[in-house]
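[1] fold the following.
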Amino acid sequence: MNTSLKSKLLKNKSILALIVLCILISIITPRFLTLANITNVLNQVAVNAIIAIGMTFVILTGGIDLSVGSILAICGAVSAVTIKSTGSIVLAIVLPIIIGIFVGIINGVVISKGKIQAFVATLAVMTIFRGVTYVYTNGNPISSLPDSYNSIGNKMIGIIPLPVIITILVLVIAYYFLTKTRFGRYLYALGGNEDSARLSGINTNKIKTAAYVVCGAAAGLSGIIATSRIGSASPNAGTGFELDAIASVVIGGTSLAGGEGSVIGTIIGALIIGVLNNGLNLMNVSPFYQQIVKGAVILLAVLADKKSK
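    You can find the predicted model right below:
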């Protein structure tokens, strides 16, 4: 195979994988390509995609954030209580995002200043805030939310769901910061070689903390969308979401070692996960087997990433 063609295929392997997956599923089940189903897939992908965009910032530094599912849960619960007690949609949106930022600061400071491994630190924060969510909700879902709030996760702008539009806006902002700002350049430099970045004058602790803040804010926003979409805030919300987010980032081509990747690739990875979930559901595949398939796809993505280096 021509070397330049091979390099192009490797560079765009995520897009090719998504196209092949869509073709295969559409052949197996014609229901996949209906407008209603495609809209449903995009709506389902939105929550994971926003979390995954935030996760990209963290993984680019060579870190990881296991607490995003718990952040989603506590932010969703706070959002639901706020809208029910005050009736203010603005407060119900702003307050949870502030909480997500606060948890991100905790993660960033503990990891950068405390010199604790990201896996251990965010695992502890995940457990703490899952417990906080249970205490805050008394272990019960918060439902009967107003229609004005539920419209955030269910409203259509023409034929496009509002959550998809929000995801696109988040993607554009994230892409701008990663490619057009000093913060983005520092983020890649930090992930490429932290010691070199520090010696070149970059405040690595500040950049690392900022990455976790972005991830926390993204998880907080996802909590609002997830809660408004189902009209209820569950203390169990977001369980396992960190795995889908990490999978989306890795499948999208971002290196777990840091310093390499993009949010465009992450969106493609999120779409692959979403299309795979939807296709398996349409084919009536047992949820138990779905876990096996998803795990195999993630493993293949990591192996392909290793082979391309």
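
[2] hey, let's count contacts and neighbours off CA atoms from now on
    OK.

[3] so the residue nearest to N154 when sequence neighbours are not counted is in which element?
    The shortest distance from N154 to any non-neighbouring residue, by C-alpha to C-alpha, 6 or more residues apart in numbering, is to R229 (5.6 Å). R229 is part of helix 204-230, with elements assigned from DSSP states H and E.

[4] just checking, what packs against that helix?
    The contact analysis (3 or more C-alpha pairs under 8 Å, 6 or more residues apart in numbering; DSSP states H and E) places helix 204-230 against helix 35-60, helix 68-86, helix 89-112, helix 147-154, helix 182-192, helix 194-199.

[5] run the last query once more with 6 Å
    For helix 204-230, the helices and strands in contact under the criterion 3 or more C-alpha pairs under 6 Å, 6 or more residues apart in numbering; DSSP states H and E are helix 35-60, helix 68-86, helix 89-112, helix 147-154.

[6] following element in sequence after that helix, please.
    helix 241-251.

[7] another sequence for comparison is provided below:
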Amino acid sequence: MAVYTERKAGSALADFIGEHAQVLSIAMFFLLCMTIFGLSSSTFFTTGNLLNVLRQAAPILIVAVAMTLVITTAGIDLSVGSQVALVNAVCAIAIAAGLPWPVVVVLMLALGAAVGAAQGWFISYQGIPAFIVTLAGLSILRGFALYLTEGYSIPITGVPGFFWLGRGTLAGFPVPALIALLIAALGFVVMLRTQYGRQVIAVGSNMEAARRVGMPAKRVLASVYVVAGLASAVAGMLIAARLGSGSSNAAQGFELQVIAAVVLGGTSLMGGKASMLGTVLGTMTIAVIGNGLILLHISPFFTQIVTGAIILIAIWLNTKLFDRGFRFGRART
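    Got it, this is the predicted structure:
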């Protein structure tokens, strides 16, 4: 007679590490980068430099939160940098024309939402791949920004309230960083606690199955691009407020940094899996690398090489290791 015995359960620690391997790995990589740059530069851990890192990372984090939703649906938005540039330029033109800056803020949010809605309509309701639609948007929107500014930088003057959004501090903390953290916290709540967040994950896992159980799958898919447009509008205005000008050349390579932050944070390019905490850590890692390389007097162009390498490695880990049931130790029975 055969005797069956229960396999010994794995440790709780091993199961926890296996379940959160990607977030833990980016957290360790972030700490490693902090340590290396801290030891290599005496100014890295100064209060002024750390606050500067947070201020510069704010626009990337804001758009990365929205990009997390987009990539969770198995989509991508290559046009966010061009959206930021368009809003940046139009914002400066509107303020220079004499419009009150609070009105301009509302109009820019509407512009970002409209651009996102247009792209979302083509992707969701017309069935055109997101890569194609947003690649076209990358060119079209940057072209509009160039056309409106004729390639020149548009100065912004006489609006201290608007400048406060990009340069101000609150209790010693940069206002842009506070805005970014609030948006990141909202992203956490949306993904973990709301029906909409569950619908985004369901659409990314299997859009047809989500549609068949009664979810408004196409509307959800289109909505994430509206969110990306809104986030890009906020980022564009913060950059304009910080620099005191609007330019069609703003946010060059911005989409590369945003996608790198999201993928590095563990959100699956195949859809159906997201990590807002990973996105925050990924964004800060990208920002720390860029800042650290500058402090070490390394060419800023090298940052693009590092960012590209990070994307490649993150995608490799995403598809070859973590998405194939990666586990530490023995599984529980």
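
[8] picking up where we left off before, translate the residue nearest to N154 of structure 1 into the numbering of structure 2.
    With TM-score structural alignment as the criterion, R229 of structure 1 lines up with R242 in structure 2.

[9] hmm, back to that, okay if I get the helices and strands packed on helix 204-230 of structure 1 as CSV plus mean neighbour count and distance to V120 of structure 1?
    Formatted as CSV, the entries for those read as follows, by neighbours: other C-alpha atoms under 10 Å; distance: least, C-alpha to C-alpha, whole Å:
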stretch, mean neighbour count, distance to V120 of structure 1
helix 35-60, 24, 15
helix 68-86, 27, 14
helix 89-112, 21, 9
helix 147-154, 19, 33
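
[10] can you tell which of the ones you listed is closest to S255 of structure 1?
    For those, the distance to S255 of structure 1 is smallest for helix 35-60, at 7.3 Å, taking C-alpha to C-alpha.

[11] tell me the average deviation of the helix holding R229 of structure 1 from structure 2 after fitting.
    Superposing on structure 2 and averaging over aligned pairs (mean C-alpha distance after the TM-score superposition for structure 1), helix 204-230 of structure 1 comes out at 0.4 Å.

[12] which one of the helices and strands packed on helix 204-230 of structure 1 lies nearest to I268 of structure 1?
    For those, proximity to I268 of structure 1 was assessed by C-alpha to C-alpha; helix 35-60 is nearest, at 9.0 Å.

[13] quick one: the closest one aligns where in structure 2?
    Matched against structure 2 by TM-score structural alignment, helix 35-60 of structure 1 falls on residues 47-72.

[14] the matching stretch vs structure 1, mean deviation?
    In the superposition against structure 1, stretch 47-72 of structure 2 averages 0.6 Å from its aligned positions (mean C-alpha distance after the TM-score superposition for structure 1).

[15] quick check: end-to-end length of stretch 177-195 of structure 1?
    Using C-alpha to C-alpha, to the nearest Å, the end-to-end distance of stretch 177-195 of structure 1 comes to 23 Å.

[16] relative to F241 of structure 1, how far out is the residue lying closest to S67 of structure 1 once chain neighbours are set aside?
    The shortest distance from S67 of structure 1 to any residue that is not its chain neighbour, by C-alpha to C-alpha, 6+ apart, is 4.0 Å, and that residue is M126. The span separating M126 of structure 1 from F241 of structure 1 equals 12 Å under the rule C-alpha to C-alpha.
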